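Trainee: With the sequence up front, the predicted model follows.
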Amino acid sequence: MSVACVLINSIEATSVCGIMSLQTVAAAAYLVIALNRKKKRRKPRWWRRQLYVGGQEAQNDFLNKLIADDQALFRNFTRMSQEDFEYLLEKISPIIRKSDTNFREAIPTRIRLLVTLRYLATGDSYASLMYLFRISVPSISRIIPEVCKALIDVLHDFVRIPDTEDGWKKIARDFEVLWNYPHCIGACDGKHIVLQNPKNSGSLFYNYKGTFSIVLMAVTDADYNFIYANIGCQGRISDGGVFRETIFYKKLANNNLALPAPESLPGSNRLSPYVILTDDAFPLQEHILKPFSGYHDKGSCERVYNYRHSRARRVVENSFGLLASVFRVFRKPLMVHVDNAEIITTTCIYLHNFLRRSKTSRPLYSPQGSFDHETRDGNIIPGSWRVTTQGDNGVLNLQHRARRSTFEAKEVRKEFMRFFTSDEGRVPWQDFYA
């Protein structure tokens, strides 16, 4: 018998007894309304969408054929070799594995990793991935952040700031050999990762380009690997404010990075510190160098320095370019929550270093011609990533601003300028381009 019927019978009984009152009727009516308003939890129509006959077995069969029949298709599907895929799967399986229940089987860890890698590689919507993997959108929205967090946990050693002088000197030697810039310990730059307008955020994430974003601030070595990355600062904050709040800058300002002691450049008696190369969006400081602003005549010392500076700093720009060309989730605004956008970006940074250092995936991830390179006479040939990311609206540059610099910082830059125009530091082709 329903609650309403019981209530009506009670009202009739009380009426017969003559003890019915307006208060009783009101209370009974309120009870009926409250019971009717109580929302019942709707039972889900499905846990995994069975769009085609065959279910999970057919899906696994499709993926097994993808691996067995054509390795090139698998590499394009996941952006890595099968060996590296199996390595990552073994590492993260204990973290992301789910248990079967009496009602249904859990989604296999292999499928969870494939869903995540395919999302990072293409940036497809969750609805598109639903048709490919036959997994519901709510399940995909939970799987991707979980797998990304697991990848960050197992790959945390691939992005690390050197903690010894020998580590910094190795980076400096690579810059000197590859890019003819001594005493350089990294190239720094920042990018806006564009995303959809976060709810109830007002103008916190609104940047000067008229989009909503979080800021990616990173430092790379001479071989296009990230040694530090800070992700998540609101897009409205100025570039200087973002950089000053990073752990890297605070350690640099407090001399806690274990940098080597200043040494003289070849042919000079003056001590020069180890420096980081940036663009005009950053302040000029003792350990942070940027190009001379304004126009300079061809052949001038300032123009020569700007050429040598930009030539070495180009590694960080190429690193960002390769990141956005391979992980095409950055080709358009991220349609996820801000926290998940930070997790996704961090995962791609770690995967970038992992694939760059892998023997089997490096030739696939960054084949010859991916980066800007030079001929023997100094001609610059643009990397293939510039064509791939043409018209990209998902990764934007930081705004350039003029800043006042200290006398000591200007003298450090002048010492490098004198070195690049001297017989010991010049390169044969610089006069043609500078």
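Mentor: Received the coordinates, thanks. All values reported here derive from a predicted model rather than from experimental measurement.
Trainee: use CA for all of it now, contacts and neighbours both
Mentor: Noted.
Trainee: Could you point out the helix or strand that follows the lengthiest strand in the chain?
Mentor: In the chain, with assignment by DSSP state E, the single longest strand is strand 184-195. Downstream of strand 184-195, the first helix or strand assigned by DSSP states H and E is strand 212-220.
Trainee: Just want the angle from that next one to strand 184-195.
Mentor: 160 degrees (axes from the mean of the first three to the mean of the last three C-alpha atoms, to 10 degrees).
Trainee: helices and strands around strand 212-220, which ones?
Mentor: When contacts are defined as 3 or more C-alpha pairs under 8 Å, 6 or more residues apart in numbering; DSSP states H and E, strand 212-220 sits against strand 184-195, strand 226-234, helix 239-244, helix 301-326.
Trainee: can you put these in a markdown table and add distance to residue 276?
Mentor: Below are the helices and strands packed on strand 212-220 laid out as a markdown table (distance: least, C-alpha to C-alpha, whole Å):
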| stretch | distance to residue 276 |
| --- | --- |
| strand 184-195 | 5 |
| strand 226-234 | 12 |
| helix 239-244 | 13 |
| helix 301-326 | 9 |
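Trainee: Out of those, which gets nearest to residue 90?
Mentor: Closest to residue 90 of these, according to C-alpha to C-alpha: helix 301-326, at 23.4 Å.
Trainee: Point out the other helices and strands that the very next helix or strand once past the closest one packs with.
Mentor: Using DSSP H and E, the helix or strand that follows helix 301-326 in sequence is helix 338-356. With contacts defined as 3+ C-alpha pairs under 8 Å, 6+ apart, helix 338-356 has these neighbours: helix 137-154, strand 226-234, helix 301-326, helix 362-365.
Trainee: Return the set of buried residues in helix 338-356.
Mentor: Buried residues in helix 338-356, counted by 16 or more other C-alpha atoms under 10 Å: 338, 340-356.
Trainee: Which residues are in contact with the residue positioned nearest the centre of the chain?
Mentor: With distances taken as C-alpha atoms, centre = their mean, residue 345 lies nearest the centre of the chain, 2.2 Å away. Applying C-alpha atoms under 8 Å, 6 or more residues apart in numbering to residue 345 gives the contacts residue 231.
Trainee: Tell me how far it lies from residue 363.
Mentor: In this view, residue 345 and residue 363 are 23 Å apart by C-alpha to C-alpha, to the nearest Å.
Trainee: swap in residue 87?
Mentor: From residue 87 to residue 363 the distance is 18 Å (C-alpha to C-alpha).
Trainee: rewinding a little: for the longest strand of the chain, packing partners?
Mentor: Looks like strand 184-195 contacts helix 165-179, strand 212-220, strand 275-277, helix 301-326, strand 395-397 (3+ C-alpha pairs under 8 Å, 6+ apart).
Trainee: how about a markdown table for those, with distance to residue 188 added?
Mentor: Output for those, formatted as a markdown table (distance: least, C-alpha to C-alpha, whole Å):
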| stretch | distance to residue 188 |
| --- | --- |
| helix 165-179 | 14 |
| strand 212-220 | 4 |
| strand 275-277 | 6 |
| helix 301-326 | 6 |
| strand 395-397 | 12 |
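Trainee: what about versus this one:
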Amino acid sequence: MGFILLRHESKSEEGCVYLLRRRRRARYWVHPINMARQQHGEFHRQVMELRLHSDLFQRYFRLSRELFDELLARVGPRIAKMDTPFRKAIGPAQRLAICLRYLATGDSFATIAFSYRVGHCTVGRVVREVAAVIWDVLLPDYMHAPSTEDWRAIAEGFSQRWNFPNCVGSVDGKHVVIQAPDNSGSYSIVLLAVVDADYLFRIVDVGGYGRTSDGGSLYASAFGEGLRDGTLGLPEDAVIPGPEHRGPMPFVFVSSPLRLLLQ
């Protein structure tokens, strides 16, 4: 039950308040359609069938079946939920599938909710939680901060492949369009990345507001701070090929436009 407050003003009863009882529409704790998730949901039917066809599984998730299982083994314990007396929890495999399907397609939460037979708010929560766990689990192995030896190896790659000595990375930014948060005035966030000579990401910084300039995004990033403070672990200056009278030269990052590193 809910109540509506109505203020009645008249010459005799000025400021009297009347409470009128109002019935709210009944809402399901779990919609009957979603209760049939294990019988008709996309995960329990189509995804299980796709496991028999490696090529189709790869196209569906943009991830092989073997890598899916390996990732599930690593993140599963951290994304598992407990059943309650009111409803059965969505299992870790299905939670991972929902997150990967969203990342692979960019479909709306509502579209994935209908196909997987879960609430659209549930899809949003699953994507946020699972993506955060994937980042935390894989970061130490695949996106750890480069060491001094790593920078030297990157520089060697630029020298051999692009004939650019003493270069330890290419820096650029990407505006990712988003729905503007309240009172932010920004409709995008900035993905700032450093890649090596083989286009592999070595440093990633996400979160700068789209309205900020390229130089401002770099300055505010953890990478920019480390660049200014000299805490990136870059190698000592080294001599580059050329005339013998040249002394040691510093290691540098290349960027387009150049003002990104000069501002």
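Mentor: Now that the structure is in, tell me what you want to look at. Predicted model only: the values in this text are computed from it and were never measured.
Trainee: Just give me the match in structure 2 for residue 237 of structure 1.
Mentor: The alignment partner of residue 237 of structure 1 in structure 2, by TM-score structural alignment, is residue 212.
Trainee: what range in structure 1 does stretch 122-135 of structure 2 sit on?
Mentor: Going by TM-score structural alignment: stretch 122-135 of structure 2 matches residues 139-152.
Trainee: Residue 5 of structure 2 -> structure 1?
Mentor: Checking with TM-score structural alignment, residue 5 of structure 2 has no match.
Trainee: Return the residues in contact with residue 5 of structure 2.
Mentor: 17, 18, 19, 20 are the contacts of residue 5 of structure 2 under C-alpha under 8 Å, 6+ apart.
Trainee: Look up which helix or strand the aligned partner of residue 72 of structure 2 in structure 1 falls in, please.
Mentor: For residue 72 of structure 2, the aligned residue in structure 1 is residue 89 (criterion: TM-score structural alignment). Element membership for residue 89 of structure 1 (DSSP H and E) is helix 82-96.
Trainee: Centre of the chain to that helix, how far?
Mentor: Centroid separation for helix 82-96 of structure 1 versus its chain: 20 Å, with C-alpha atoms, centre = their mean, to the nearest Å.
Trainee: Give me the mean distance between that helix and structure 2.
Mentor: Taken over the aligned residues, the distance from helix 82-96 of structure 1 to structure 2 averages 1.1 Å (mean C-alpha distance after the TM-score superposition for structure 1).
Trainee: which other helices and strands contact whichever helix or strand comes after that helix?
Mentor: Using DSSP H and E, the next helix or strand after helix 82-96 of structure 1 towards the C-terminus is helix 109-122. Helix 109-122 of structure 1 sits against helix 71-78, helix 82-96, helix 126-133, helix 137-154, with contacts defined as 3+ C-alpha pairs under 8 Å, 6+ apart.
Trainee: 7 Å instead, please
Mentor: Contact partners of helix 109-122 of structure 1 among helices and strands, from 3 or more C-alpha pairs under 7 Å, 6 or more residues apart in numbering; DSSP states H and E: helix 71-78, helix 82-96, helix 137-154.
Trainee: Give the aligned range of that helix in structure 2.
Mentor: With TM-score structural alignment as the criterion, helix 109-122 of structure 1 aligns to 92-105.
Trainee: compared with structure 1, how much does that stretch deviate?
Mentor: Comparison of stretch 92-105 of structure 2 with structure 1 after fitting gives an average deviation of 0.9 Å (mean C-alpha distance after the TM-score superposition for structure 1).
Trainee: how far does that stretch sit from the chain's center?
Mentor: 13 Å.
Trainee: same thing with stretch 162-174 of structure 2?
Mentor: For stretch 162-174 of structure 2, the distance to the chain centre is 24 Å (C-alpha atoms, centre = their mean).
Trainee: what does that stretch contact?
Mentor: Stretch 162-174 of structure 2 has contacts (C-alpha atoms under 7 Å, 6 or more residues apart in numbering) with 151, 154-155, 158-159, 190-196, 240, 250-256.
Trainee: Please spell out which residues along that stretch are buried.
Mentor: 164, 165, 166, 167, 168, 169, 170, 171, 172, 173.
Trainee: likewise stretch 169-181 of structure 1?
Mentor: 169, 171, 172, 173, 174, 175, 176, 179, 180, 181.
Trainee: any idea what the fourth one aligns with in structure 2?
Mentor: Spelled out, it's residue 173 of structure 1. By TM-score structural alignment, residue 173 of structure 1 lines up with residue 156.
Trainee: which SS class is the closest residue in space to that match that isn't next to it in sequence?
Mentor: Distances taken as C-alpha to C-alpha, 6 or more residues apart in numbering put residue 165 closest to residue 156 of structure 2, at 7.4 Å, once the chain neighbours are dropped. Using DSSP: H, G, I helix; E, B strand; the rest coil, the structure places residue 165 of structure 2 in coil.
Trainee: Could you find the counterpart of residue 165 of structure 2 in structure 1?
Mentor: In structure 1, residue 165 of structure 2 lands on residue 182 (TM-score structural alignment).
Trainee: Pull up the gap between residue 155 of structure 2 and residue 252 of structure 2, please.
Mentor: 9 Å.
Trainee: Tally up the residues packed near the aligned partner of residue 178 of structure 2 in structure 1, please.
Mentor: Under the alignment (TM-score structural alignment), residue 178 of structure 2 pairs with residue 195 in structure 1. Burial of residue 195 of structure 1 is recorded as 22 neighbouring residues (other C-alpha atoms under 10 Å).
Trainee: What of residue 121 of structure 1?
Mentor: 21.
Trainee: and what of the one 5 residues further on?
Mentor: By other C-alpha under 10 Å, 20 other residues sit near residue 126 of structure 1.
Trainee: That one against residue 137, yeah?
Mentor: Yes. Using C-alpha atoms under 7 Å as the test, residue 126 of structure 1 is close enough to residue 137 to be in contact (5.7 Å).
Trainee: Quick one: map residue 64 of structure 1 onto structure 2.
Mentor: By TM-score structural alignment, residue 64 of structure 1 lines up with residue 48.
Trainee: The helix or strand harbouring its match vs structure 1, average distance?
Mentor: Here residue 48 of structure 2 sits within helix 48-50, counting by DSSP H and E. Once fitted to structure 1, helix 48-50 of structure 2 is off its aligned match by 1.2 Å on average (mean C-alpha distance after the TM-score superposition for structure 1).
Trainee: Contacts only, for the counterpart of residue 221 of structure 2 in structure 1.
Mentor: Here residue 221 of structure 2 is matched to residue 246 in structure 1, going by TM-score structural alignment. Residues near residue 246 of structure 1 by C-alpha under 7 Å, 6+ apart: residue 230.
Trainee: Before I go, just wanted to say thanks for your time.
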